[in-house]
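Q: below: sequence and its predicted model.
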Amino acid sequence: MNCFLLTWNVRGLSRPEKVRAVTSVLKSCGPKVVFLQESKLAHLRPQVVRRLKSAGFSDLVVSPSVGSSGGLILLWDDNWLKVRKTIINTRWVCLIGKIENLNSTCGFINLYAPNNLVNMKLLFDELSAVLVSLDMPVILGGDFNCVRSEDERLGMESNIASMNAFSGFI
């Protein structure tokens, strides 16, 4: 299977077997850009970096976890995307680069949204301003920690306020 983008809430990369499993999936899918959320790592060990990059990636950018939650990793293949700029935030990371075969500049944003409604709204407001300032096509993905409709929620109670905030952001 080939895909150009993969986004995945890995729910922790502290165990070697988890890193091996993630690397195996990345090698089998062959994406050009990968958004990983919830690494739960304050620091990426060199062996984890080597293992992840061995799946065909030239480089990566990291927003470390705060305590035992969060942590973002964005990987890319430099033959496909020539990165010109990176922006690192605690809740999101952004790459701006030129997609080689399209000769087009694009942004890629990987995010991990908070569960708290107030903080979620603040994140959506911040990202809205970033998207407007970039003034280019942007692929935005990650874990939004909310849904747009009750149909999307499996086995959990819906939060109408967060659904409205998410819909307003979109």
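A: Now that the structure is in, tell me what you want to look at.
Q: only C-alpha atoms for contact and neighbour calcs from this point on.
A: Noted.
Q: which positions in the helix ranked longest in the chain come out as buried?
A: Among the segments of the chain that qualify as a helix by DSSP state H, the longest is helix 117-134. For helix 117-134, the neighbour count (16 or more other Cα atoms under 10 Å) marks Leu117, Met120, Lys121, Leu123, Phe124, Leu127, Leu131 as buried.
Q: same check, this time on stretch 73-87
A: By neighbour count on 16+ other Cα under 10 Å, the buried set for stretch 73-87 is Ile73, Leu74, Leu75, Trp76, Asp77, Asp78, Trp80, Leu81, Lys82, Val83.
Q: how distant is it from the center of its chain?
A: Stretch 73-87 has its C-alpha centroid displaced from the chain centroid by 13 Å (Cα atoms, centre = their mean, to the nearest Å).
Q: quick one: end-to-end length of that stretch, please.
A: End-to-end distance for stretch 73-87: 12 Å, by Cα to Cα, to the nearest Å.
Q: and the residue lying closest to Leu131 once chain neighbours are set aside, how many neighbours?
A: Counting by Cα to Cα, 6 or more residues apart in numbering, Leu131 lies nearest to Val138, which is 7.5 Å off, once chain neighbours are set aside. By other Cα atoms under 10 Å, 16 other residues sit near Val138.
Q: is the residue minimising distance to the centre of the chain within a helix or a strand, and which one?
A: For the chain, the residue nearest the mean C-alpha position is Asn110 (2.7 Å; Cα atoms, centre = their mean). In this assignment (DSSP states H and E), Asn110 forms part of strand 104-112.
Q: this is the comparison structure:
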Amino acid sequence: MKLLCWNVRGLGMPRTVRRLQQMLRDLNPSVVFLSETKLRSAQMAQVRRRCGFTKGIDVDAVGRSGGLSFGWKNSCDVSLRSYSQRHIDVIINEDYDEKTWRCTGFYCAPEEQHRAAAWNLLHQINDMPGIPWLIIGDFNEIAFLNEKQGVNKER
């Protein structure tokens, strides 16, 4: 199974949607997680369906930030566990080799004062130790200062 995770930084522009569609055609993933869509859930659902992912869950952006989408193709057996402004948590059953695993799409708060709550969310939903768990997304964390891009480099 192929999975694509992308921080799209906004799908409001037709050019970005075309780029997403091309990437999905080239890579042909079964599951896609998009963060920072900056769209309302109804708008994101339209984009997701146009990209060939008829099933999924979309979470509203708040103002001009955030927004999540987790989509999967009809051939996938995916069950939604929970979602919030910061995560979408699903169980994936792969019929061809009878494997069940968990995938959580995560978007950590970019503001430092909100990060602890976002990380605590992962601790709270960590309630299924018996199956493999993949956490994907944008953690808004860096290991080394030289990894940081942008104007605010003193953190």
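A: Cool, the structure landed. As the structure is a prediction and not an experimental result, all values here were calculated from the model.
Q: just to revisit the earlier point, pretty sure the residue nearest to Leu131 of structure 1 sits against Cys106.
A: Yes - Val138 of structure 1 is within contact range of Cys106, at 5.6 Å (criterion: Cα atoms under 8 Å).
Q: just give me the match in structure 2 for the residue nearest to Leu131 of structure 1.
A: Using TM-score structural alignment, the equivalent of Val138 of structure 1 in structure 2 is Trp133.
Q: what separates that match from Asn126 of structure 2, distance-wise?
A: 9 Å.
Q: and for Ala42 of structure 2?
A: Counting by Cα to Cα - Ala42 of structure 2 and Asn126 of structure 2 are separated by 29 Å.
Q: any chance of the buried residues of stretch 73-87 of structure 1 in TSV, plus secondary structure?
A: Formatted as TSV, those follow (DSSP: H, G, I helix; E, B strand; the rest coil):
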residue	secondary structure
Ile73	strand
Leu74	strand
Leu75	strand
Trp76	strand
Asp77	coil
Asp78	coil
Trp80	coil
Leu81	strand
Lys82	strand
Val83	strand
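Q: all helices of structure 2, in order?
A: 14-27, 41-50, 112-125.
Q: so what's the residue nearest to Ala61 of structure 2 when sequence neighbours are not counted up against?
A: Using Cα to Cα, 6+ apart and skipping residues adjacent in sequence, the residue nearest Ala61 of structure 2 is Gly67, 3.7 Å away. Gly67 of structure 2 is in contact with Ser35, Glu36, Thr37, Lys38, Leu39, Arg40, Ser41, Asp58, Val59, Asp60, Ala61, Gln85, counting by Cα atoms under 8 Å, 6 or more residues apart in numbering.
Q: now do Arg153 of structure 1
A: Going by Cα under 8 Å, 6+ apart, Arg153 of structure 1 touches Val147.
Q: that one -> structure 2?
A: Mapped onto structure 2 by TM-score structural alignment, Arg153 of structure 1 lines up with Lys148.
Q: distance check, that match against Arg9 of structure 2.
A: Lys148 of structure 2 is 17 Å from Arg9 of structure 2, by Cα to Cα.
Q: again, but for Glu94 of structure 2
A: 30 Å.
Q: export the buried residues of helix 117-134 of structure 1 to a markdown table and append columns for distance to Cys146 of structure 1.
A: As requested, those are exported to a markdown table (distance: Cα to Cα, whole Å):
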| residue | distance to Cys146 of structure 1 |
| --- | --- |
| Leu117 | 10 |
| Met120 | 9 |
| Lys121 | 11 |
| Leu123 | 13 |
| Phe124 | 12 |
| Leu127 | 16 |
| Leu131 | 20 |
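Q: how close does the residue nearest to the centre of structure 1 sit to Asp77 of structure 1?
A: On the measure of Cα to Cα, Asn110 of structure 1 and Asp77 of structure 1 end up 16 Å apart.
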